[in-house]
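# sequence and predicted structure are below.
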Amino acid sequence: MAAAPRLPRTTRSPQPDPATHPVDRTLPPLRMFTSGLQHVAAMYAGVVAPPMILGPAVGLTATETAFLVGASLFTAGLATLLQTIGFWKVGARLPFVNGVSFAGVTPMIAIGKAHSPDDALPVIFGAVMVAGVLGFLLAPWFCKLVRFFPPVVTGTVITLIGVSLLPVAFNWSQGGNPAADDYGSPRAIGLAALTFAIVLLLRRVLRGFLQQIAILLGLVAGTLLAIPFGMTDFGALKNAGLIGFPVPFHFGAPQFDTAAIVSMAIVMLVCMTESTADMLALGRIVDRPADERTIEGGLRADALGTALSPVFNGFACSAFAQNIGLVAMTRVRSRYVVATAGGILILLGLCPVAASVIALVPLPVLGGAGIVLFGSVAASGMQTLATAALDTGENALIVAASVGVGLIPIAAPDFYHAFPDDLLVILDSGISTGCIVAIVLNLLFNHLGSRDRSPDPTGTDAPAPEPTVAA
């Protein structure tokens, strides 16, 4: 009896089930890892910048700031897994990257200044936890209130976030410590200017993946240039272990201050507004429109990640818009790729050496790159405002008044010096005051009263388009 003929072997990868939506498909392991790593590279500078700003502002040492960086990486990974994998009614289940929100930086610095160095972080963490819980409870209703947060509001707030952070970059560029003898020296400012030029050059000449990490490459180049001048501190790296864990409540048990909670609750609303806009945009990009249930789940993930982050010494979480641009550019729509990025972030957070490497970056180098990074945040806000129909109704007046009030703490830091300390936590944050003014004026001019409103939804009732923050 003749033997059955052998079937020829095939080396082709199994084809994905056409019935499975691209968002829910997995990729081969190597491509899954490299695509996830690219998402980490695109967001890395944005994740580590807030703790590096806040650490010195509340009096942390380089080693303690490195610990804060590691904690932010770890909690960003957890929040990203909540969004992409999800459970119950938590998570948008889209390729949605979460990380530390820039919106909270200025308010947290204001909170830190209002309290002693020992109490600053516990008060901040307590306020962030409460804000996260409030956001979780509000999610089912907030997703129905998107019409009250149009581009004229979100664009104003995002612009103020970038503008409010630029003075931090200018301070870094001078050395970071006004009491130091070499503060503002030509050497420090020259190093910042050189880093600034390198980042711009890399963004101009590189393409694809390398262009996405231009700021990261600029930080590396600036740090290498600083070594011969003795401007790099290796202390944090020497004391860092290979494996570590962000010990819960490392800086003390959370404290709950009413003014701080109000300030961070406003930040939570800003984060939820940005995330809603990003989910709507991402849904269009991946051909899975974000309905009310998707937005509700995504907001719950944001809020739960925010509430849990302070346990591990992290901060408020929100969407990273630059990663949405990366999804659009690469057309890799799998949420499991972004979940892989979340896993990589967790591993980085569990490796103190990786976090300490970031602490090697001299402040002038960080300042030079920060000018580009924070300027990009402001530019994304302006891009959103460009869709806000400023020639319709009173939208231009809303922007003018909101930006004007929001710039007071920046242009005149002592403007509110005679006010009670509890109020200063809010008043000293241009983001908080500008956001409040924008929301109130938008309600007054575009939603209340009998005056006819423009039929153009872009100016009033439509949710904001996604901000495109540079990587």
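That came in fine, so what should we check first?
# please make it C-alpha for all contacts and neighbour counts, starting now.
OK.
# strands along the stretch 201-350 of the chain, start to end?
For the stretch 201-350 of the chain, the strands defined by DSSP state E, counting those that start in this stretch cover 317-319.
# ranges for the helices of it?
Assigned by DSSP state H, counting those that start in this stretch, the helices in the stretch 201-350 of the chain fall at 208-212, 214-226, 235-238, 258-285, 292-308, 321-330, 335-349.
# what inclination does the very next helix or strand once past the last one have with respect to helix 214-226?
It refers to helix 335-349. For helix 335-349, the succeeding helix or strand toward the C-terminus, using DSSP states H and E, is helix 352-359. Inter-element angle recorded for helix 352-359 and helix 214-226: 80 degrees (by axes from the mean of the first three to the mean of the last three C-alpha atoms, to 10 degrees).
# from the contact counts, what lies against helix 352-359?
Judged by 3 or more C-alpha pairs under 8 Å, 6 or more residues apart in numbering; DSSP states H and E, the packing partners of helix 352-359 are helix 62-84, helix 235-238, helix 335-349.
# recalculate using a threshold of 6 Å.
Under the contact criterion of 3 or more C-alpha pairs under 6 Å, 6 or more residues apart in numbering; DSSP states H and E, helix 352-359 touches helix 62-84.
# also this one, for the comparison:
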Amino acid sequence: MLTSGLQHVAAMYAGVVAPPLIVGAAVGLSGTELTFLTGASLFTAGLATFLQTLGVWKIGARLPFVNGVTFAGVAPMLAIVDTTDDKADALPVIFGAIIVAGLLGFLAAPWFSRLVRFFPPVVTGTVITLIGVSLLPVAFGWAQGPNPAAEDYGSTTFLTLAGITLVVVLLLRRFTRGFVKQIAVLLGLVIGTVIAIPFGVTDFSPVTEADIVGFPTPFHFGGPQFALAAIISMCVVMLVSMTESTADMLALGEIVERPADEKTIAAGLRADTLGSAISPLFNGFMCSAFAQNIGLVAMTRIRSRFVVACGGGFLVLMGLSPVAASLISVVPRPVLGGAGVVLFGSVAASGIQTLVKAGLEKDNNVLIVAVSLAVGIIPITAPEFYHAFPETAKIILDSGISTGCVAAVLLNVVFNHLGRGRDDDDVTAPMEPGEEISGSHTAKAAHVH
């Protein structure tokens, strides 16, 4: 149980620490504060995993389900940071928005579990693809160095370190098997950091300054602030997160031979949303299911939810040890950038894998994907596109994930639901809600495997 639980932690560790690193760097946190934020994310991921695996009352799917910080929230949170005048207020605004979105999601969970038919693979695949594409520029920025204003930003030294790390991860994925293959990204970070030491870009001060034992002080960065635009943006992210979690529960239910019915999905969504609402109390972000670990369950065929709960225990312990959390702060940004290309690119590839099952031979679905991707990519390819809009509106519009998700849902309703009887030849045949999402995310889990 201990070794299998550790394996689940290893498979998702890089994914848990990446969002706080991205957001913390954007806010301008020091190494010590960044370590604190990373530890808080580990701690809250453990709590959310406990809720999902062990369950309380009608909360928790009671499946071998790992929860952690969702990538879907990163781009909207960066948009909130960019539109906040005082960067010191950015995290409190983000935390306030997540609390409201989590509580609303908790109340909506029973009804949302009945709306799966509005989120077929053509929608979920588009959104997942946008998540990966939206995060890739972050990896490219990391690869160029820690400080965009520095003279050596984008130097051959930094880019070489990023390239070496990328090659190491690819070689490990290609020529290793089993546990080593699963933790290729983590090993790539370690090897890249060691290689970076002679170049003088590795800073060990966060480890030496960190305490062995510590507790994520509630509201360490200030009490939550509630801004309407930020709340709307994070509510859209919550919608995306609940969609992904629903799909993952359906896929995991098939893998462990315990099909997830409407009651299980509702309980699982309650755990996701309640975990997200509690997370900001301890300085954590929105939580959702980790698809990497679904692939791990399928590969190892260890189906016990108590094994995953053991992994959640390790996450809590790591969150209570600032020294353990600080280790990731030692990794130079270029090394993170090289690994980030694989990590974020894999998210986009998972979305493409889902789109393969979306019936793109139908013209309607091609249009849905085309327009939704175009709308979602606007903030990446044309960052000043919405410059004339009010700052509050830009928090939502500058998140390609949020706008792309809304566009995909609305277009799917228009093309595949309204007036379906008048144009049956061009519309994908309706499927059972469980069938369409389960199939797509079984493919997603297989891709991660």
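Yes, it's here. Please read all numbers here as calculations on a predicted model, not as lab measurements.
# just to revisit the earlier point, closest to I426 of structure 1 out of the helices of the stretch 201-350 of structure 1?
When those are ranked by proximity to I426 of structure 1, the top entry is helix 258-285, at 5.5 Å, counting by C-alpha to C-alpha.
# what span of structure 2 lines up against that closest one?
Taking TM-score structural alignment as the measure, structure 2 aligns residues 228-255 with helix 258-285 of structure 1.
# please state the offset of the matching stretch from the chain centre?
On the basis of C-alpha atoms, centre = their mean, to the nearest Å, stretch 228-255 of structure 2 sits 10 Å off its chain's mean C-alpha point.
# average offset between that stretch and structure 1?
Superposed on structure 1, stretch 228-255 of structure 2 shows a mean distance of 0.4 Å to its aligned residues (mean C-alpha distance after the TM-score superposition for structure 1).
# for stretch 339-348 of structure 2, same thing?
Overlaying structure 1 shows stretch 339-348 of structure 2 at a mean distance of 0.3 Å from the equivalent residues (mean C-alpha distance after the TM-score superposition for structure 1).
# what range does that stretch cover in structure 1?
Aligned by TM-score structural alignment, stretch 339-348 of structure 2 falls on residues 369-378 of structure 1.
# likewise for stretch 373-393 of structure 2?
Counting by TM-score structural alignment, stretch 373-393 of structure 2 falls onto residues 403-423 of structure 1.
# contacts only, for L350 of structure 1.
L350 of structure 1 makes contact with 243-245, according to C-alpha atoms under 6 Å, 6 or more residues apart in numbering.
# go through these and name the one nearest T106 of structure 1.
T106 of structure 1 has its nearest neighbour among those in F245, at 27.2 Å by C-alpha to C-alpha.
# could you find the closest non-adjacent residue to that closest one?
Using C-alpha to C-alpha, 6 or more residues apart in numbering and skipping residues adjacent in sequence, the residue nearest F245 of structure 1 is L350, 5.3 Å away.
# mind checking what the one you found lines up with in structure 2?
In structure 2, L350 of structure 1 lands on L320 (TM-score structural alignment).
# quick check, central residue of structure 1?
Closest residue to the average C-alpha location of structure 1: S101 at 3.3 Å, with C-alpha atoms, centre = their mean.
# just checking, that one touches S318?
Yes. Look at S101 of structure 1 against S318 with C-alpha atoms under 6 Å: they come within range, at 5.5 Å.
# run through the residues that contact the residue mapped onto A79 of structure 1 from structure 2.
Taking TM-score structural alignment, the alignment pairs A79 of structure 1 with A48 from structure 2. A48 of structure 2 makes contacts with 67, 275, as judged by C-alpha under 6 Å, 6+ apart.
# hmm, try it at 7 Å
Shown in contact with A48 of structure 2 (C-alpha atoms under 7 Å, 6 or more residues apart in numbering): 67, 271-272, 275.
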